[in-house]
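Visitor: Dropping the sequence and predicted coords here.
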Amino acid sequence: MPRVMFPYGHGQLEHEFPEESFLGSLVPPLCSYVAEGTPQELVERAVRTPIGCPPLHILAQGKRHVVILVSDHTRPVPSRLILPVLLAEIRRGAPKAQITILVATGCHRATTEEELRKKLGPELAGQARVLVHDCDGPVIDCGYLPSGGRLLLNKTALEADLLVAEGFIESHFFAGFSGGRKSVLPGIADRRTVLYNHNAGFIAHPCARAGNLLGNPVHADMLYAARAARLAFICNVVLGPDRNVVYATAGDCALAHEAGCAFVHKWCSVPRVAADIVVTSNGGYPLDQNVYQAVKGLSTAQGAVKKGGVIVMLAQAADGHGGEAFLSDFVRARDLVHLEETIMRTRPEDTRPDQWQSQILLRVLRHARVIFVSALPPELVRAFHMMPASSLEEAITLAHQCVGSPLPAVAAIPDGVGTILR
């Protein structure tokens, strides 16, 4: 019988599926991709040969205050690999520049000191001032987004005379792809700007989907914000299944990002199937730290499960639910239909925190039942209108009972975050 391994927390869960009803494991070709160099070589090569702009050491010449945007604790970006390359290039062009590392948290909770030490290491933290973005902190008003929302961005970043960003690119369930311009919006944006960009109309837009930038209103606002912030240079990587860098792109925040997105689309897309049961994960730590993040993998699984089918989501969720407003939406809801209608009636300027995540989870729950395997208390899982299970085996048994078919068609998506269905 086919045995499938699913990332879960810092480890893996595995299961054997009966061949007669197994549609297959939807594994992107990236899993067999052979990188054209070591991670270090890939990053250095990308930074030395940027796309669409001069080399970083040229951009740094004459600059006095440089800010580097880095991803927060919820993203597996190998900052210890990328940052030394960026720092060396900046120092090459501006040896005496003041360099600030700004953690682009968006509206996430602040990254802790321990998380910063793990992410940066003492050698990096000692080379630059390190700040953590506060979405309710000091901002500069940059006018309006194309959609009409107010563009308010981190004051420290806007006052830099050179703004640089690191990050990684994967499919994103409503922005199309992560990376690039997302370091600015939502990364260093004011809460009001993030809320407007994540409004219900945008989330419901047919072009706001995984693997698509064309006509995507969420992406359009994000790119505009990056240009307004004068994001001059990015270095983004693509990670393989073992979290090692397999591809790197650097340069202009739009052109270099588009090159990386094209790579991801080519190597992370798989044919769509129609299954009664889909078993998936959220890619393991750090992407499965909470229920909030797990909605991303659920969104992918929705595209492979039949209407009325069952999704089994494996996400350890060691950090809990991931958002008070997100949890509150479901705890206080009279019913899910009413909650969804309330969200859809909400004006963009009145968008509430975590509303978009609730909206997408509601879309999934309207389409299929969800069994959630995690370390969470069962009552917390039920609060989100999902069925708790303490193990993958228990979840599979429950899924078969829910479907009621003697031989339901089953598909596996080992990494729901890193897979694009076409």
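Guide: That came through fine.

Visitor: use CA for all of it now, contacts and neighbours both
Guide: Noted.

Visitor: contacting residues for residue 229?
Guide: Taking Cα atoms under 8 Å, 6 or more residues apart in numbering as the criterion, residue 229 is in contact with 153, 157, 158, 163, 184.

Visitor: so which two of those are the farthest from each other?
Guide: Largest separation among the contacts of residue 229 by Cα to Cα: 153 and 163, giving 12.6 Å.

Visitor: more crowded one of those two?
Guide: residue 153 (28 against 23; other Cα atoms under 10 Å).

Visitor: so when I look at the more buried one, I'm seeing a strand, right?
Guide: Yes. Assessed with DSSP: H, G, I helix; E, B strand; the rest coil, residue 153 lies in a strand.

Visitor: Can you get me a residue count around the closest residue to it other than its chain neighbours?
Guide: Closest residue in space to residue 153, ignoring its immediate chain neighbours: residue 189 at 4.5 Å, by Cα to Cα, 6 or more residues apart in numbering. Residue 189 is flanked by 30 other residues according to other Cα under 10 Å.

Visitor: Isn't residue 189 up against residue 106?
Guide: Yes. Using Cα atoms under 8 Å, residue 189 is in contact with residue 106, at 6.3 Å.

Visitor: this is the comparison structure:
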Amino acid sequence: MKISMPYGRSSITVTLPDDRPVDIIEAPAVPPAPEPLEVVRTALDCPLGGISLSTFAGAKSVGIAVSDKTRPIPHQHLLPPLLEKLEALGIPAQAITLYVAVGTHQPMTSDEFPSILPASVLDRYRVVSHDASDHDNLVFLGETSRGTPMWANKGYTHSDLKIVVGNIEPHQFAGFSGGVKSAAIGLGGMETITYNHALMTHPDAQLGAYETNPPRQDIEEIGQKIGIHFACNAVLNQSKKIVHVLTGEPRAVMQAGIPLSKQVCQVGVVSKYNLMISSPGGHPKDINIYQAQKGLAHAALVTNTGGTIILAAACPEGTGSPHYQDWMLGKSSYEDVFKQFSEEGFQIGPHKAYQIARDASQVHFMFFSDIDINLSNALLLNPITDLQSALNSALATLKPGEHVGFLPHASTTIPYLMG
């Protein structure tokens, strides 16, 4: 039996014995909207939460938060109808600025903008990349009830109309992406993001939880303080195509969009597995280790302690975090990671090392990628160079007839144990 999984911009195939049961853990196939532009226009005409863009007719400045290259957002469908709507309200193109919400990622250069935004947008509107470390372009807004200092992009925060554009999908500790998160975190200061992400160690910081999730509700508080008016969010299928679009007041968009996202991404399993093969879902979900780690985290949800997880992620851009990479050098065990992380306190970058160690320490973890093997070893990723041979070795540890789990789109799939 041959099974194929996304890997970078292509795919990779492995072979399993025909008599070995394989459970493909994939949410039901959901067809994309046949006319995505019309779906966006309809959503813009029917905003949720009692807000209308017409309230902002003639606004002197508009800030729109858009996602960076690590998110598969169909800006080519979401942005043109939104921008048309704004101009129809008497807001000229020169009053509109698109802010690339990179969070703690490296700021994008103008040369990279065509990879995320259509030419029709780049030719007509101002686009700038956020930089979480550029204090000259941040404004302080106080602290949240949980003590998170709120630093936000100054230009965006001072805009008369503040819009977020993105998608609603599972997030491993904030519950779900979408809504104000694109700006509250994507356009936040380094200190803000660090304090918020430190909440990931809270027991209620769970994948798929929203109202009871401390980091997510902290994000909502930041978004409220920034004064984000309007969200335009898509729910995407596993092929990264638009299924639904919701617009309106950000919290109302989240509350309506989360059940739709769960329909697309949740899938139950009967029991946990002793062998799980996982792919984050190909580009851009495996663009670097920083993103690909989610493929491990989601696989771990339904893998037995002591079982095996094989993660296949191309990671053409390496680790995605120099701080994480530098912090890991010299460590010889996951215990070293836990000890130093605890002693130093939460830091962005090293938190990725903690997340990997948290899950990898509970299983036999193997990592197949295009990253230099010496670097992978230094990062305690237990790299393998021959995926098929590693799989064969793992299969040899299973009992006859024991099922193998296969997560081809792990980053956007929420597996859960039924019953």
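Guide: Nice, thanks for sending it over. Small disclaimer: the values here were computed from a predicted structure and weren't measured.

Visitor: What TM-score do the two superposed chains give?
Guide: Here the superposed chains carry a TM-score of 0.93, computed using TM-score structural alignment, normalised by the length of the second structure; 412 aligned residues with a Cα RMSD of 1.9 Å.

Visitor: hmm, back to that, overlap in contacts of residue 189 and residue 106 of the first structure?
Guide: residue 135.

Visitor: now the strands for the stretch 1-150 of the first structure?
Guide: 3-8, 11-16, 22-25, 65-71, 98-104, 129-132, 139-144, 150-154 (DSSP state E, counting those that start in this stretch).

Visitor: Where do the helices of the stretch 201-350 of the first structure begin and end?
Guide: Along the stretch 201-350 of the first structure, the stretches classed as helices by DSSP state H, counting those that start in this stretch are 217-228, 255-268, 291-302, 324-332, 336-345.

Visitor: so which of the ones you listed comes closest to residue 402 of the first structure?
Guide: It is, among these and with distance given as Cα to Cα, helix 291-302, at 16.3 Å.

Visitor: and the angle for the closest one with helix 324-332?
Guide: 70 degrees (axes from the mean of the first three to the mean of the last three Cα atoms, to 10 degrees).

Visitor: okay, and helix 291-302 of the first structure goes to which residues in the second structure?
Guide: Helix 291-302 of the first structure corresponds to residues 289-300 of the second structure when matched by TM-score structural alignment.

Visitor: Next: stretch 107-120 of the first structure.
Guide: With TM-score structural alignment as the criterion, stretch 107-120 of the first structure aligns to 104-117.

Visitor: what about the matching stretch, distance to the chain center?
Guide: The chain centroid and the centroid of stretch 104-117 of the second structure are separated by 16 Å, computed with Cα atoms, centre = their mean, to the nearest Å.

Visitor: Give the equivalent position in the second structure for residue 372 of the first structure.
Guide: Matched across to the second structure, residue 372 of the first structure falls on residue 367, judged by TM-score structural alignment.

Visitor: er, residue 279 of the first structure actually
Guide: So, by TM-score structural alignment, residue 279 of the first structure is matched to residue 277.

Visitor: Its match against residue 410, yeah?
Guide: No. Using Cα under 8 Å, residue 277 of the second structure makes no contact with residue 410, being 9.7 Å away.

Visitor: Which one's more surrounded, the two?
Guide: residue 410 (29 against 22).

Visitor: And the more buried one, how far from residue 306 of the second structure?
Guide: 20 Å (Cα to Cα, to the nearest Å).

Visitor: give me the element residue 165 of the first structure is part of.
Guide: With secondary structure defined by DSSP states H and E, residue 165 of the first structure is part of strand 162-168.

Visitor: residues near whichever residue in the first structure pairs up with residue 49 of the second structure, how many?
Guide: Per TM-score structural alignment, the equivalent position to residue 49 of the second structure in the first structure is residue 52. Using other Cα under 10 Å, residue 52 of the first structure is surrounded by 14 other residues.

Visitor: Go ahead and confirm residue 52 of the first structure touches residue 255.
Guide: Yes. Contact criterion Cα under 8 Å: residue 52 of the first structure and residue 255 qualify, at 6.2 Å.

Visitor: So which of the helices of the stretch 201-350 of the first structure is the most surrounded?
Guide: Highest mean neighbour count of the helices of the stretch 201-350 of the first structure: helix 291-302, a mean of 25 (counted as mean count of other Cα atoms under 10 Å).

Visitor: Tell me roughly how far that helix lies from the second structure on average.
Guide: Once superposed with the second structure, the aligned residues differ from helix 291-302 of the first structure by a mean of 0.7 Å; criterion: mean Cα distance after the TM-score superposition for the first structure.

Visitor: Which residues outside that helix are in contact with it?
Guide: By Cα under 8 Å, 6+ apart, the surrounding residues in contact with helix 291-302 of the first structure are 172-173, 278-282, 287-288, 311, 313, 315, 317, 320-323, 326, 357, 360-361, 364, 367-368, 413, 415-417, 419-421.
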